[in-house]
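K.L.:
The amino acid sequence is not available; the structure is as follows:
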């Protein structure tokens, strides 16, 4: 095992071209780190709008061999970069590199580091994991075959019903067409409005009420690099967008992120249709894995070919702030996970959120992106 001899701290925008290339090399050398949320481009995007974004670079004999992106908040509390938005988190490193968590936190000026989608094989953080969770994925060439063929063989009823609804959508509302990589920013704004309304309707926190998230999505939409590309996919009926998805992809991994649709077309299952079309198009474009993200959803159970595991927890070093933060945050996470894990609790909680959402929806909503300003 290699041992790390030095750790340097950088703001994302300070990373040199050679450091970015070394980060990309670490991604390429391990399939565990091929996820676009682990690319430097995602950290650079977050760093444009989050002043506490930092990257710790691990060096071995002067060579950059590991990259640890994080956000530093007040009193030395650290969070995984984009916590609450990122569906994959890790210290990205070359094979054989190891580290000591308390030394890493000390170098970063952190008393605690919170994560909720940590790559399972991050063994040095193992003692600090409080729970692991399923993250469904789609192998777009399962067993070296075709994903569409696999789905038809595994869920023939689902495939037939979805295709039937697709044909009916074309008859009722205009010819159905799918654009895998739409470049019209107006459609991205439509997606954000739909998603904002969905959050309000279901009682969830409206992410697009936060200007920095709107700005981040706008920025990532423009990024078109080898290891990170922002992809907007759209289902149209005639010239009218019916459903849309925006998310990042790397060379081989596509991440499901923000999906929404026009509620007036709910009968046609446009969200499911969107994910099927995305999977087929991404597979043709060289993607081998679609990561659906942690969370129990019926459509994920239908579409997945297998599951990865992601971890949540708190890496700490002896410090009063770490003790206080853990005492405050851990019960909140534990209660949430208990509710999500038990249908008897989850269903009443979901009904309550929808009731709150219906009350919230009766209030005037600020359009997604209002007040947001690019830097």
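P.N.:
Cool, got the structure. Values in this document were obtained by computation on a predicted structure and should not be read as measured data.
K.L.:
C-alpha only now, for contacts and for neighbours.
P.N.:
Will do.
K.L.:
what distance separates the longest helix along the chain from the centre of its chain?
P.N.:
Longest helix in the chain, counting residues (DSSP state H): helix 320-341. Taking Cα atoms, centre = their mean, to the nearest Å, one finds helix 320-341 lying 21 Å from the centre of the chain it belongs to.
K.L.:
residues in contact with whichever strand or helix holds residue 46?
P.N.:
In this structure, residue 46 sits in helix 40-49 according to DSSP states H and E. Around helix 40-49, the neighbours that count as contacts under Cα atoms under 8 Å, 6 or more residues apart in numbering are 11-13, 20, 23-24, 36-37, 53-54, 69, 81-82, 212, 215-216, 219-220, 223, 227-228, 375.
K.L.:
ok so, going back, helices or strands up against the longest helix of the chain?
P.N.:
strand 77-80, strand 112-119, helix 343-361 (3 or more Cα pairs under 8 Å, 6 or more residues apart in numbering; DSSP states H and E).
K.L.:
how does it look with 7 Å?
P.N.:
In terms of contact count using 3 or more Cα pairs under 7 Å, 6 or more residues apart in numbering; DSSP states H and E, helix 320-341 is assigned the packing partners helix 343-361.
K.L.:
residue closest to the middle of this protein?
P.N.:
With distances taken as Cα atoms, centre = their mean, residue 87 lies nearest the centre of the chain, 3.3 Å away.
K.L.:
Pull the contacting residues for that residue.
P.N.:
37, 117, 293 (Cα atoms under 7 Å, 6 or more residues apart in numbering).
K.L.:
In the helix holding residue 46, which residues are buried?
P.N.:
40, 41, 42, 43, 44, 45, 46, 47, 48, 49 (16 or more other Cα atoms under 10 Å).
K.L.:
Stretch 83-103 too?
P.N.:
Here stretch 83-103 shows 83, 86-94, 97-99, 101-102 as buried, counting by 16+ other Cα under 10 Å.
K.L.:
what's the distance between stretch 265-276 and the middle of its chain?
P.N.:
On Cα atoms, centre = their mean, the centre of stretch 265-276 falls 21 Å from that of its chain.
K.L.:
what's the first-to-last distance across it?
P.N.:
From its first residue to its last, stretch 265-276 covers 17 Å (Cα to Cα, to the nearest Å).
K.L.:
same thing with stretch 311-326?
P.N.:
End-to-end distance for stretch 311-326: 16 Å, by Cα to Cα.
K.L.:
which outside residues touch stretch 305-322?
P.N.:
Residues outside stretch 305-322 that contact it (Cα under 7 Å, 6+ apart): 102, 111-120, 125, 128-139.
K.L.:
nope, stretch 170-184 is what I was after
P.N.:
By Cα under 7 Å, 6+ apart, stretch 170-184 touches 169, 231, 232, 233, 234, 235, 236, 237, 238, 278, 281.
K.L.:
for comparison:
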């Protein structure tokens, strides 16, 4: 497994960025639905300036889906004279701006050329907020005040390239769990029936089943049910239906069957050659076969024929991510604000959360918390 160093743009791109980087002198905050075709075209041009913006979380389709399901996405359109030089999609909740999509958004930043000069205190005032709170900042950070960063989290991806078979061989060599999965998979086929995988399943009922399985998993593991708010489930459906034949970004549902029984499923977002691995789940009664890992391996095996060259697992240090990937990067969390009180309160909450995670009895505590208050932490999705 390799740890990626901060990305450096090639000289040719840096020259282009230097020519187009600008001093923002005007900001217009509009509803996302009011973004006109010329602005959407400009969005795509600015998106191409940084490789980190390749993730589907910077796609127009993702924000279209969030807007269709919530209806409260705003976007700060930044200009120099009459030329659009940047965008910031956000929700205004109270006096705080949050990344559009809340904690479903696994990668965010201001969309603009690297090196564009941005006065954050002025921008926040134009957006009528006191802070911009981020939890997975990617790409250039030179425009962000250094006191805004409160920590970094590892993010994982599988750089499959053009030879998925070779990637899988390397992964099996490095991780015994992946190597031994073949024994479990063969046993599953013998005992339950022949295995088959459908990489791009368009069955909306199976999407609902996948969400139900994931919600049950959250309850079993005493984790906040991310699909408790209606808008989160609607966003999944919006992405699965897609936004037109020409839209390269959409929800991708993959299912593994043993005989006629669906034993595992994964729902993610795919755009061009990148699959964001979002919500893996399985039928708990077949957990002895590790069907989730079996499905992951089948997705990798078929990556070449489906044009998938990278599987992005996103941030968060769940053990399965280390076993299924070969590259580690980092994302930043923190807040941009002129309010010392807000920054300190946020730091106190982070410290308290960190202490609880280290507590020996955190398992029983989590169970008690979920029994008393099953929606604890739901404000992250509001």
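P.N.:
Yep, it's here. Quantities reported herein were computed from a predicted structural model and do not represent experimental measurements.
K.L.:
What TM-score do the two superposed chains give?
P.N.:
Once superposed, the chains reach a TM-score of 0.85 (TM-score structural alignment, normalised by the length of the first structure), with 351 aligned residues with a Cα RMSD of 2.5 Å.
K.L.:
quick check, nearest of the buried residues of stretch 83-103 of the first structure to residue 341 of the first structure?
P.N.:
Proximity of the buried residues of stretch 83-103 of the first structure to residue 341 of the first structure (Cα to Cα) peaks at residue 87, which lies at 18.6 Å.
K.L.:
mind checking what residue 282 of the second structure lines up with in the first structure?
P.N.:
In the first structure, residue 282 of the second structure lines up with residue 261, judged by TM-score structural alignment.
K.L.:
shouldn't its match be in contact with residue 246?
P.N.:
No - if you go by Cα atoms under 7 Å, residue 261 of the first structure and residue 246 don't touch, sitting 11.9 Å apart.
K.L.:
How much space separates the match of residue 282 of the second structure from residue 34 of the first structure?
P.N.:
Counting by Cα to Cα - residue 261 of the first structure and residue 34 of the first structure are separated by 29 Å.
K.L.:
Repeat that for residue 99 of the first structure.
P.N.:
Per Cα to Cα, residue 99 of the first structure is found 20 Å from residue 34 of the first structure.
K.L.:
quick one, helices of the stretch 201-350 of the second structure?
P.N.:
Assigned by DSSP state H, counting those that start in this stretch, the stretch 201-350 of the second structure shows helices spanning 204-220, 230-241, 291-301, 319-324, 340-358.
K.L.:
okay, those in a markdown table with mean neighbour count and distance to residue 48 of the second structure next?
P.N.:
Formatted as a markdown table, the helices of the stretch 201-350 of the second structure follow (neighbours: other Cα atoms under 10 Å; distance: least, Cα to Cα, whole Å):
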| stretch | mean neighbour count | distance to residue 48 of the second structure |
| --- | --- | --- |
| helix 204-220 | 17 | 31 |
| helix 230-241 | 19 | 22 |
| helix 291-301 | 22 | 26 |
| helix 319-324 | 17 | 27 |
| helix 340-358 | 12 | 32 |
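K.L.:
Can you lay out these as a markdown table showing distance to residue 14 of the second structure?
P.N.:
Formatted as a markdown table, the helices of the stretch 201-350 of the second structure follow (distance: least, Cα to Cα, whole Å):
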| stretch | distance to residue 14 of the second structure |
| --- | --- |
| helix 204-220 | 43 |
| helix 230-241 | 34 |
| helix 291-301 | 34 |
| helix 319-324 | 33 |
| helix 340-358 | 33 |
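K.L.:
Among the ones you listed, which comes closest to residue 184 of the second structure?
P.N.:
So among these, helix 291-301 is nearest, using Cα to Cα, at 8.3 Å.
K.L.:
Mean deviation, the closest one versus the first structure?
P.N.:
For helix 291-301 of the second structure, the mean deviation from the first structure after alignment is 2.3 Å (mean Cα distance after the TM-score superposition for the first structure).
K.L.:
If you count contacts, what does that helix end up packed against?
P.N.:
helix 164-174, strand 261-271, strand 274-282.
K.L.:
OK, contacts around the equivalent of residue 124 of the second structure over in the first structure?
P.N.:
Applying TM-score structural alignment, one finds that residue 124 of the second structure aligns to residue 105 in the first structure. Listed by Cα under 7 Å, 6+ apart, the contact partners of residue 105 of the first structure are residue 111.
K.L.:
which element is residue 105 of the first structure on?
P.N.:
Using DSSP H and E, residue 105 of the first structure sits in helix 101-108.
K.L.:
Run the angle between that helix and strand 112-119 for me.
P.N.:
If you take axes from the mean of the first three to the mean of the last three Cα atoms, to 10 degrees, helix 101-108 of the first structure sits at 120 degrees to strand 112-119.
K.L.:
on average, how far is helix 101-108 of the first structure from the matching bit in the second structure?
P.N.:
Mean for helix 101-108 of the first structure is 1.6 Å (mean Cα distance after the TM-score superposition for the first structure).
K.L.:
I'd say residue 25 of the second structure and residue 82 touch.
P.N.:
No - using Cα under 7 Å, residue 25 of the second structure makes no contact with residue 82, being 9.7 Å away.
K.L.:
Tell me which of those two has more neighbours.
P.N.:
Each of residue 25 of the second structure and residue 82 has its neighbours counted (other Cα atoms under 10 Å); residue 25 has more, 16 against 9.
K.L.:
who touches the equivalent of the more buried one over in the first structure in this structure?
P.N.:
Using TM-score structural alignment as the criterion, residue 25 of the second structure maps onto residue 5 of the first structure. Contacts for residue 5 of the first structure (Cα under 7 Å, 6+ apart) come out as 59, 60.
K.L.:
what do you get for residue 220 of the first structure?
P.N.:
Contacts of residue 220 of the first structure (Cα under 7 Å, 6+ apart): 45, 230.
K.L.:
Looking for the alignment partner of it in the second structure.
P.N.:
In the second structure, residue 220 of the first structure lands on residue 239 (TM-score structural alignment).
K.L.:
any idea how far residue 57 of the second structure is from that match?
P.N.:
Taken as Cα to Cα, the span from residue 239 of the second structure to residue 57 of the second structure is 12 Å.
K.L.:
try residue 190 of the second structure
P.N.:
Per Cα to Cα, residue 190 of the second structure is found 40 Å from residue 57 of the second structure.
K.L.:
So between the two, which is more surrounded?
P.N.:
Using other Cα under 10 Å as the criterion, residue 190 of the second structure and residue 57 rank with residue 57 on top: 21 against 12.
K.L.:
contacting residues for the counterpart of residue 271 of the first structure in the second structure?
P.N.:
The alignment partner of residue 271 of the first structure in the second structure, by TM-score structural alignment, is residue 292. Neighbour list for residue 292 of the second structure: 264, 280, 281, 282 [criterion: Cα under 7 Å, 6+ apart].
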